[in-house]
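*Asks:* Give me the fold of what follows.
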Amino acid sequence: MKNRQKKRSIAALSAIVALSSVLAACGSNTSNDGNGGSDSGKPVTLKVMSSTIVEKPAGEIEQELADEFMKANPDIKIEFMGLSQNDAFAKITTLATGNQLPDIFLNTSDFYATANGMGITADLTPLLGEDFVKGFYPSVLKESTIDGKLQYMPWFTTPIALIYRTDWFEAEGLKPPVTWDDFVKSAQKLTKDTDGDGKADQWGFGLVGTNNSSGTYRFLPILHSFGASELKQDADGKWVTDLDSPEAIEAFQFFGDLANKYKVTPPGAMQNAYAENVTLMANDKIGMVISGSHSIAGLIEKNPKLEGKLAAVPVPKKTEHSSNLSAFGFSISEKSSNKEAAAKYLKFLVEKENAIKFFEGTGRMPTRMEAGDDARVQSPVYKGFLDAQQYAVPQPVVSFFSQVQSAVGTAYQAMLAGSTKAETAATKAAESVRSEIERNQ
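*Replies:* Reported below is the predicted structural model:
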C-alpha cells in the first residue's frame, strides 16, 4: 500500500514538472542561498511558508513571535512566504518539483502523507530532541507521524466539540448534553417562537449541511459517535468502509431527523455553511453548534456580549464520543541546509508562554501538555475542547480521502432533503467509497 501511494505521489510530481517555469519568482533554493547552515555559525535566513501569517489576528501574533525570536537570535532572520491554506499544498508540490522548497513549510493531516511520499520532510524527532517530542499530547503526535517519522511539528489544533450558550442552558435548567438523547431534548427546549407569530425564530442547533470539507468535518464525529466509520483498515491492512452498516444508517437518519423530524435547526440546512451558523449564533438565533475551538474567538468578535456566555463539551454520543483534531504545524524541508536553526525556531513557537499567547488571540489549542495544563487554557470555555482531544479519530492516510468525504456529504444531504431513505443513502455512499478503494488498490 505504501509503495503504491509513493508511486502515485511520484506520478503526480511528474505531471506538474511543466509548471517549473513559474518558480523563478519564488526565490532560490534555501540549500543554495549563500547563508550556510546553522552548523557553519554564519548568519542564517530561514524562509518560512505559512498560511496563518496572512490571517487576522493569527498573522499579527505569528509576526510578533518571529520578531521576538529574531531579537533573541540576531544571527537568524525569519522571512515569511504567506499564502492561503487552500493554495498551499499545490504550491508546496510545485516548489518541491523545482527543488525550491523553503526551509520551513506548513503541513497538516490532509497533506502529510503526500509530503512523506514525496520525500520532502525531514524527520523532526532527532532535530527537536526525543525528550522534547514527548511533551506533545500523544493524540497530536499520532496525527503528525507516519512510520515512526514525525512529519511536522504540531503548532496548534482546533479540536471539534459542541459549543453551547451557557446562559440559555441555565435559563432553561438544562445540563450540557452527554448523549444524543440529551442533545435532542435540549435542542427542542431551546427552539422557540420568540415573537409570537407562530413560527420558530430561535433554534436549538446550527447544522452545517453543506457537502464540502467544512460539512463533513462536523458530520464525521457524529458518524463515529454511533460506532460507524467512513474508512478504516481491517486486520489485513486493507481499506474498508462500513457506511452501510446499521450504525451508519442510524447516524444518517438521525442527522436528517434533526432538520425534518425534530425541527431544531434553522431553515436551509443544506445551504447553511459554517459562516452562516457563526452569524446565526452571534445574532442569538441558535444555542448550540458543532465546531472547532477557533469558533469561540470568532463568535465573540462578531458579538462581544457573548463573552462569558459560551462553553464547550465533547460531541454527544450514541456509543462513544468522537472528535477531529485538525492539527496544523510546520515541516522542515529535507533539503534545507538550515535544519538546526529551523528546529530552534519551531521549538520557540511552542514554548509555553508563546503557545498560550497564540491560543488567547486565536482560540487555537496548544499541542504541548505543559501549555494545555495551564489555568488559562483549562477555563470552562475551552476545557471541553481539551477533553474532546482524547476522543480524536485520526484521518485515514489515503490519497482519495476527499472522494470519501464527498460520498458522505452526498448521503447526508439526501437525508436533509428528505427525499431518500437512510438505507438507500448509506448504500450509495458505501458503494462509492468501495469503488474508490478498488481504484486505488
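
*Asks:* from here on, contacts and neighbour counts on C-alpha atoms
*Replies:* Noted.

*Asks:* Now the helix or strand residue 12 falls within: buried residues?
*Replies:* Assigned by DSSP states H and E, residue 12 falls within helix 2-15. For helix 2-15, burial by neighbour count (16 or more other C-alpha atoms under 10 Å) applies to 5-6, 8-10, 13.

*Asks:* of the residues you listed, closest to residue 218?
*Replies:* Closest approach between these and residue 218, by C-alpha to C-alpha: residue 5, at 27.2 Å.

*Asks:* before we go on, could you also do this sequence so I can check it against the first one:
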Amino acid sequence: MPLLGQPVVSRRSLLAGAIAAPFAGACAPAATQSSGGPVQITFWSALRGSQPVVDAFNRSQNKIKVIFQQIPGGDQGGYAKLSNAARAGNAPDVCTIEYMQLPGFAIDGVATDITGLMSDRLRNQIVPQAWRLATFDSKTFAVPFDIEPMVMHYRKDLFDQYGLTVPRTWDEFAGLARKVRDKAPDKRAAVFATDGAYNVAAFAWQAGGQWFDISKGVWNVSMTDAPSRRIAEYWQKLVDDDLVWVNPSAGKQYDAQIGNSLLLVRFSGAWEAGAQMRARPKQKGQWAIAPLPQWDPADAVVGTQGGSTFAISKDSRHAEAAMEFIEWQVTQPDSLRARLTSGTSSAFPSSPALIPVGSESFDRAYYGGQDIYRLFDEEAKKIRDGWIWGPRMSATQRVVNDGFARMSAGGTIIEALRHGQSGTMPDLKALGLSTSEHSS
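*Replies:* Below is the predicted model:
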C-alpha cells in the first residue's frame, strides 16, 4: 500500500498528456494582500533551525507573515501529515520535501508546478545539478535547499595508526577493508547498512545505474541493471569475506561501532559532518573527509545522499508570497545565518552565495582544520546527471531494506534489489501510471 494513500487529485488529471502526465499541475492563485495587514502564509518543515529562519524573514519585511509549524521527519510521520492535510484541502503554503519523495508528491498533486513562478534571478542562484533533481519533463516542482554529494568520512587517526592510504578507487577500498580486518580483527572498514536502500541507490547512481526513468509517458523501472549488479556483487563480496559489518545504520549497535572506534569509514552526504560533530564531540580531531572512491578516476562521478527542497502546495492561495519566502530562504545569507543559530550544520547549500556563510560558521578544528566546504563544492560538481527517483520511494525503500535484513539468513543484495523492483510495480500500477519493467 502506498505510504501516502490515494492521490489527492484525479487519475484523469494526472494522466492527461504524454510524458507530462505524471506531473500535471497548476500554479496556485497569486497572493493578495488584505486590507488588514500582511499576507499570511503557512510553512511546515522538519529541518532544524526553521523557526529562526522564519523569524528573520518576518523581521526583514512587512508584506508577508510566515506562520511556522515544526513537524516530524518524513519517515516519522511528517509526510503522512502533509498527505492527510492535502487530502483535506488544507496543506500549508510551503513545505519541505526531500528529493527522493518529490516525484511522489508531484504525482499526488500535493507539490504544484512552480515553473512559471520562478524568477530568472532565482534560477541563476541555484546550481544546475540541484535544479535537475527537482525538475521533470521541463517542469519544476520545488526549489532546492541543499545538494548533498556522497563523500567518504574516515578516521584519520586510525588510518595513520594502521598505515592505511585513503582509497581513490573501489578496488583500493576493498584492499583497505582486508587490511583493516587483518590488522585489527575487532574493527571493520565500513558497514553494509541493512537499512541503507538509499545508500545503495547512491552507489548505483555513481556506477551509472538508472533505477527509474520516464520516456514517452512511461515509467521504466530497472533496479538490477548492469551498474546496479556491479555494485551489488562488489558489496556482496565484502560481506561474504567478512570485511564489513552488516547491521542497520540507525540504532545502538551502529552508534557503538562509531563511538568505540570499531568503524573506520562512513559513506554519506555532506550533511553528516555537522551531525557527527553534534553527536560525538569527544572524537574531535579524529575524523577527516575525502572524495568518494571511484570506479574510473579519469571520469569521476558521484550520487547524492540526502537533501531537501521547498515546495508550494496545491492548496496555497498565496503562491507568489510563498515563492518570495522560498527564494529568500535559499539565496539570502541572513537566512542561513539564522538557521545556524540553532546549532552546527554542514548541509551544503544549493546556492553558491550561501557557501561562504556555511564555511565561515563551521568549526574546522573538529576535522583537523580541513576545509570541508571546498571539498563538498568540488564533489557537488561531480553529481551525475540523469538520475530520477521513483514515484513511491518510501515503499521501494521498505521492500529493499526488508531484503537486506534477510542477509543474515542467507539473502543477498541482488535478491533484495529484485524484490525492491517487484515490490515497487504494484504501487506504480495502482497510481494508474504506464510502466515498463526491465529485469536481470
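
*Asks:* what's the helix holding residue 12 of structure 1 packed up against?
*Replies:* helix 85-97, helix 112-118 (3 or more C-alpha pairs under 8 Å, 6 or more residues apart in numbering; DSSP states H and E).

*Asks:* Nearest to residue 303 of structure 1, out of those?
*Replies:* For residue 303 of structure 1, the closest of the helices and strands packed on helix 2-15 of structure 1 is helix 85-97, at 26.4 Å, according to C-alpha to C-alpha.

*Asks:* buried ones in the closest one?
*Replies:* Buried residues in helix 85-97 of structure 1, counting neighbours by 16+ other C-alpha under 10 Å, are found at 85, 88-89, 91-97.

*Asks:* need the strands for the stretch 201-350 of structure 1, in chain order.
*Replies:* Per DSSP state E, counting those that start in this stretch, the stretch 201-350 of structure 1 carries strands over the ranges 203-206, 232-233, 239-240, 286-292, 310-313, 328-332.

*Asks:* By how much does the last one deviate from structure 2 on average?
*Replies:* By mean C-alpha distance after the TM-score superposition for structure 1, the fitted strand 328-332 of structure 1 averages 1.8 Å away from its aligned residues in structure 2.

*Asks:* Which part of structure 2 matches that strand?
*Replies:* The counterpart of strand 328-332 of structure 1 in structure 2, using TM-score structural alignment, spans residues 308-312.

*Asks:* Quick check: the most centrally placed residue in structure 1 vs residue 385 of structure 1, distance?
*Replies:* Residue closest to the mean C-alpha point of structure 1, counted by C-alpha atoms, centre = their mean, is residue 326 at 2.2 Å. Residue 326 of structure 1 sits at a distance of 12 Å from residue 385 of structure 1 (criterion: C-alpha to C-alpha, to the nearest Å).

*Asks:* Find residues that contact each of those two.
*Replies:* residue 159 (C-alpha atoms under 8 Å, 6 or more residues apart in numbering).

*Asks:* picking up where we left off before, reformat the strands of the stretch 201-350 of structure 1 as a markdown table; add mean neighbour count and distance to residue 367 of structure 1.
*Replies:* Formatted as a markdown table, the strands of the stretch 201-350 of structure 1 follow (neighbours: other C-alpha atoms under 10 Å; distance: least, C-alpha to C-alpha, whole Å):
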| stretch | mean neighbour count | distance to residue 367 of structure 1 |
| --- | --- | --- |
| strand 203-206 | 28 | 28 |
| strand 232-233 | 14 | 25 |
| strand 239-240 | 18 | 29 |
| strand 286-292 | 26 | 15 |
| strand 310-313 | 24 | 18 |
| strand 328-332 | 26 | 10 |
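
*Asks:* Tell me which of those strands lies nearest to residue 407 of structure 1.
*Replies:* Of all these, the one in closest proximity to residue 407 of structure 1, counting by C-alpha to C-alpha, is strand 239-240 (14.2 Å).

*Asks:* how close does that closest one sit to structure 2?
*Replies:* Compared with structure 2 after the fit, strand 239-240 of structure 1 shows a mean deviation of 2.2 Å (mean C-alpha distance after the TM-score superposition for structure 1).

*Asks:* what distance separates that strand from the centre of its chain?
*Replies:* On the basis of C-alpha atoms, centre = their mean, to the nearest Å, strand 239-240 of structure 1 sits 23 Å off its chain's mean C-alpha point.

*Asks:* circling back: in JSON lines: the helices and strands packed on helix 2-15 of structure 1, plus distance to residue 233 of structure 1.
*Replies:* Below are the helices and strands packed on helix 2-15 of structure 1 laid out as JSON lines (distance: least, C-alpha to C-alpha, whole Å):
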{"stretch": "helix 85-97", "distance to residue 233 of structure 1": "26"}
{"stretch": "helix 112-118", "distance to residue 233 of structure 1": "16"}
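
*Asks:* Can you say which of these is nearest to residue 188 of structure 1?
*Replies:* Comparing the helices and strands packed on helix 2-15 of structure 1 by C-alpha to C-alpha, helix 85-97 comes nearest, at 37.1 Å.

*Asks:* Return the distance of that closest one from the chain's centre.
*Replies:* Centroid separation for helix 85-97 of structure 1 versus its chain: 18 Å, with C-alpha atoms, centre = their mean.

*Asks:* Which elements pack onto the following helix or strand past it?
*Replies:* Counting by DSSP H and E, the element after helix 85-97 of structure 1 in chain order, helix or strand, is strand 104-108. Strand 104-108 of structure 1 sits against strand 44-50, strand 328-332, with contacts defined as 3+ C-alpha pairs under 8 Å, 6+ apart.

*Asks:* Distance to residue 259 of structure 1 for these - can I get that in TSV?
*Replies:* Formatted as TSV, those follow (distance: least, C-alpha to C-alpha, whole Å):
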stretch	distance to residue 259 of structure 1
strand 44-50	39
strand 328-332	33
